[in-house]
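Student: Sequence and predicted structure are below.
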Amino acid sequence: MDTIWPESLPKSKGPKYTLVADTIRKAIDNSLLEVGTKLPPVRELAYRLQITPGTVARAYTILTDEGLLHAEVGRGTFVAPPKSPILDDVWARQLHLQDDKYNANVSLFSPRLADVGQVTLIRECMQKVAQADPGLFLNYPTRDAYQPMRQAVVDWLSDLPLGALTHDDIVLTHGGQNGLCLVFQTILRGTKPVVLVEDLSYAGFRRAGELMRADVIGVKMDKWGVDPSAMEHVLRQTPAQAVCVSPEVQNPTGTHTPLERRKEIVEVARRFDLQIIEDDCYRMGDAREPSFRALAPERGWHVSSISKTLTPALRVGFAIAPRERSVDLRRSAEYGYFGLAQPLAELTRLLLSDPRTLQIAKDVRNRMGEYVRVAVNALGGFDLNWAPDVPFVWLNLPSGWRAAAFSRAAEREGIQLRSADEFALRDGRAPNAVRIAMNGHVSLERFEDAMQRLRRLLDNPPEQISV
């Protein structure tokens, strides 16, 4: 350090703190100060250069903001490693402000969460993982090694009425779809098992069933979800082993299943020894009713993830079996993929355990609620099913529009959305409706423009109905 400083600062027209900053900056550029070099304490350097401590502190702050230095509490100030220009550019902008102003296309296929601080927090957690014990990067996963992660999930789900729950009941999965497949692998038996789903339902149910060579049969639904009488009628004709439901937020209609209806479903399931698989991946707010695992502890399975609350990018989810089937579910995971990569599990533990995460999840929900309000303000005059904490709306199309034709017309306007046909079984019938997902990656202004374009389409149906 002594080699880069004169006995005193030369006279300069500019402020002294800029001269200090420039001197350090040049020394870093010329490799006179290498990465990790500790700079003198503020008061020590100020005394040496015969300037005030505030001048040195301001120079350090400037260089820290530029990323050339980094300060560690209790240790001092050090020369920071060089940053990637690409990464710097990403850090400099919020995700939802990265709009291409010359691209009118807006994807409303699937919900895209706004960045309200989770990106920065995930990066911080990644840095901690990178500095973890080497064994984290060298050893096979073990169940004991995952206990802290599983406990973090239990704490994360503490407000959810799931019945008796400990870390031994948690099975970590690669997102909700992997969790669903894992449950199917555990439950389904025989060469041609049968799974029941609602007439309109998440397409992942069907795909997971097909992977298990299962027949997937649709059951009539109403405004409260699956119809218990219709389910019983199907069960009298077909030896189904499981039914898939989404009672908190039904995908795609946004329907919520009240407690009385859930009890009726449980009663039918018990009479026919049917397992109940609850997909809870789309719930962003508090649960309004007890889960099926709480209502029917002997046959309720629960699948969820952090994809709609924090981020879908990590592909982290969890599956929970009835207590007496926990070992079976755990064995399916261990035989299938051993477990999550340990660095990913540790990253998730840090993320879920951080005291800021609950507030971030609330901020995500509130931010996505702003997009829902924009959609409702534009489309609320039509038959629209929505809730402020659900990241999509379900639009029953007005007379003159068919779902396929409206989807094509929207795509010509640069807007991609999902027709009801995508949620119906291959031999099922779909209503003239579409699902419109919220896209927090675009600005509210651009999203509102997309909603207005949809409204103009709805107000002007084609003269001839096309299919």
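Tutor: On my side now, so go ahead.
Student: only C-alpha atoms for contact and neighbour calcs from this point on.
Tutor: Will do.
Student: what about the helices in the stretch 301-450 of the chain?
Tutor: Under the criterion DSSP state H, counting those that start in this stretch, helices of the stretch 301-450 of the chain are mapped to 326-337, 342-353, 357-379, 403-412, 444-459.
Student: and of those, who's closest to A230?
Tutor: Set against A230 and scored by C-alpha to C-alpha, those come closest in helix 403-412, at 25.7 Å.
Student: Skip the chain neighbours and tell me the closest residue to A375.
Tutor: Distances taken as C-alpha to C-alpha, 6 or more residues apart in numbering place M451 nearest to A375, at 6.1 Å, with adjacent residues excluded.
Student: Quick check: that neighbour touching L379?
Tutor: Yes. In this structure, M451 is within contact of L379 by C-alpha atoms under 8 Å, at 7.3 Å.
Student: residues contacting the residue positioned nearest the centre of the chain?
Tutor: Central residue of the chain (C-alpha atoms, centre = their mean): S307, 2.1 Å from the mean position. Counting by C-alpha atoms under 8 Å, 6 or more residues apart in numbering, S307 touches G175, C281, A313, R315, V316, G317.
Student: contacting residues around the fifth one?
Tutor: Contacts for V316 were tallied using C-alpha under 8 Å, 6+ apart; they are L172, T173, H174, G175, G176, S305, I306, S307, T348.
Student: okay, pairing it with this:
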Amino acid sequence: MVTITDENVIEVEFGSDPRPKYVVLEGAVRAAIERGRLTPGTRLPPVRDLAWRVGVTPGTVARVYRSLTEEGVLEAAVGRGTFVAEPGPPAPIYQEFQALAVDATPHKTGGDNYAVNLLSPHLPSVGQTYLIRDLLAEVAQDPPSGLMHYPVHASERPAREAAAAFLQNPMLGPVEPDDIALTHGGQHGIALVLQAVLRGRRPVVLLEELAYPGFRRMAEMLRAEIATVAIDEQGIVPEAFEQAVRRSDVQILCTSPDVQNPTCAHMPEDRRRRIAAIAREADIQILEDDCYMMEKAKLPTYRLLAPERTWHVSSIAKTITPALRLGFALAPPERRLALQRAAEYNSFGLATPMSDLAAKLLVHSDLPALMEETRDVVRRYVEVAARVLEGHDLKWRPDVSFVWLNLPSGWRASAFCRAAEAAGIKIRAAEEYADRDANAPHAVRFAVNAGVSLASFEAAMIRLRDLLDHPPEGLGV
């Protein structure tokens, strides 16, 4: 404990704390201010004085003072010292600074030349963390569902009502709270649907020839056989779909009509209607994955076109945050109980504090503006990629947080990924989305990482452009 005056103290103890000392000390100063032990206007000790008192270097204390001053917690007066700042009005929820260093480390020359992980989308922090933190505090103070009971379907009712309001869209059809199973993210939703649908010793799951790997992994875990159907620039080819359901005893088609992952394809309405008609005639179910589009659907979903056989899965991972692992699975009206049973038999449901949080978050008045700001930031990153890589065969959309790139002659996808990683950029090859025995195209998918600065992201795109413009020479022997 360090005494500032007779009444003002900072409690700091490094002990076996594994964190850097500047982090521990900064937290101690912040805690002293929040608890009223350091009141506004209190003058803090000079850097060397505090360093001597707590047993750290002057540089450590200077770093803490500088960080808290930049944040507005402290204020520095030239020639007078460092003081606890007067509290200002709360900042608008949208003005949280974007984290510039998430998943980014210096690469080669430093500066804006960062190693950037583009394997999966990373959303910008535009204020949703403040909102979630405040709502978590509310839930912690007075958890409506309590903290001593197993979650049950009835206790999730407020969260399911909020989810129904959050998902409402004419293109999705009517959504009632009882249609919804709350899930631990989109992948869990896929698992629940397949468990509710698949029957027999070796059920067959039909996937697009390039598809989200989570479909395949979950089908394999459930001992299902995998069949594939051809796609083109508009998604599933109806004639190929018709042939596929005739060749094998398919029970369910897993598809993403609004944002085909990984190609960015968007299926037109007439083709959706043809696919729905074939599925109805063959009496197979449809799992519609809606986890990637950042805006609401503008064309009829399969749930609207074939509500009696469509299972719809969505989540907040690509629109708000992936950290909460909050998703939604919607069953056909006659199959609600099967989905509810799958959810309860898996985990009983969401943890009660999480369902309480969902009930508040999904209908919060600040959320639409936050989601709009998130879309706007992602759009700027995608547009940078499109500008820098102009002239190459790039598939992108302003409302989607990944890009599909068909490689020029001379590049194979695996070789390009290795070259990109050597240049400090992690991306995915097309074969990760294909069946193990398929001939995957020479293409790659990379995602928006808005956890790094736009300048760093642009520098990564420039390095990719340089690779694309200079394919390897010579023949491998």
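Tutor: That came through fine. All values reported here derive from a predicted model rather than from experimental measurement.
Student: Report the TM-score for the pair.
Tutor: Comparison of the two superposed chains (TM-score structural alignment, normalised by the length of structure 1) gives a TM-score of 0.81, and 406 aligned residues with a C-alpha RMSD of 2.9 Å.
Student: that older thread, distance of the counterpart of the residue nearest to the centre of structure 1 in structure 2 from A219 of structure 2?
Tutor: Residue correspondence to structure 2 (TM-score structural alignment): S307 of structure 1 is matched to A317. Noted for A317 of structure 2: a distance of 22 Å to A219 of structure 2, by C-alpha to C-alpha, to the nearest Å.
Student: and the contacts of V316 of structure 1, which of them are in strands?
Tutor: Using DSSP state E, the members of those that fall in strands are L172, T173, S305.
Student: what about whichever residue in structure 2 pairs up with V195 of structure 1, helix or strand, and which?
Tutor: By TM-score structural alignment, V195 of structure 1 lines up with V205 in structure 2. V205 of structure 2 is part of strand 204-208, with elements assigned from DSSP states H and E.
Student: Look up the average distance of that strand to its aligned counterpart in structure 1.
Tutor: Compared with structure 1 after the fit, strand 204-208 of structure 2 shows a mean deviation of 0.4 Å (mean C-alpha distance after the TM-score superposition for structure 1).
Student: Name the next helix or strand downstream of that strand, please.
Tutor: Following strand 204-208 of structure 2 in sequence order, the next helix or strand is helix 213-221 (DSSP H and E).
Student: For that following helix, which helices and strands make contact with it?
Tutor: Under the contact criterion of 3 or more C-alpha pairs under 8 Å, 6 or more residues apart in numbering; DSSP states H and E, helix 213-221 of structure 2 touches helix 186-197, strand 204-208, strand 225-229.
Student: about what we covered before: quick check: the two most widely separated of the contacts of S307 of structure 1?
Tutor: C281 and A313 (14.2 Å).
Student: Which one's more surrounded, these two?
Tutor: C281 (24 against 9; other C-alpha atoms under 10 Å).
Student: what residue of structure 2 matches up with the more buried one?
Tutor: Per TM-score structural alignment, C281 of structure 1 is aligned with C291.
Student: I'd say that match and T321 touch.
Tutor: No. Using C-alpha under 8 Å as the test, C291 of structure 2 is too far from T321 to be in contact (11.9 Å).
Student: Quick check: buried residues in stretch 458-467 of structure 1?
Tutor: L458, P461 (16 or more other C-alpha atoms under 10 Å).
Student: again with stretch 147-160 of structure 1
Tutor: Buried residues in stretch 147-160 of structure 1 (16+ other C-alpha under 10 Å): P148, M149, R150, Q151, A152, V153, V154, L160.
Student: how many other residues sit next to the closest residue in space to K108 of structure 2 that isn't next to it in sequence?
Tutor: Spatial nearest neighbour of K108 of structure 2, excluding adjacent residues (C-alpha to C-alpha, 6+ apart): Y114 at 7.9 Å. The local packing of Y114 of structure 2 (other C-alpha under 10 Å) involves 25 other residues.
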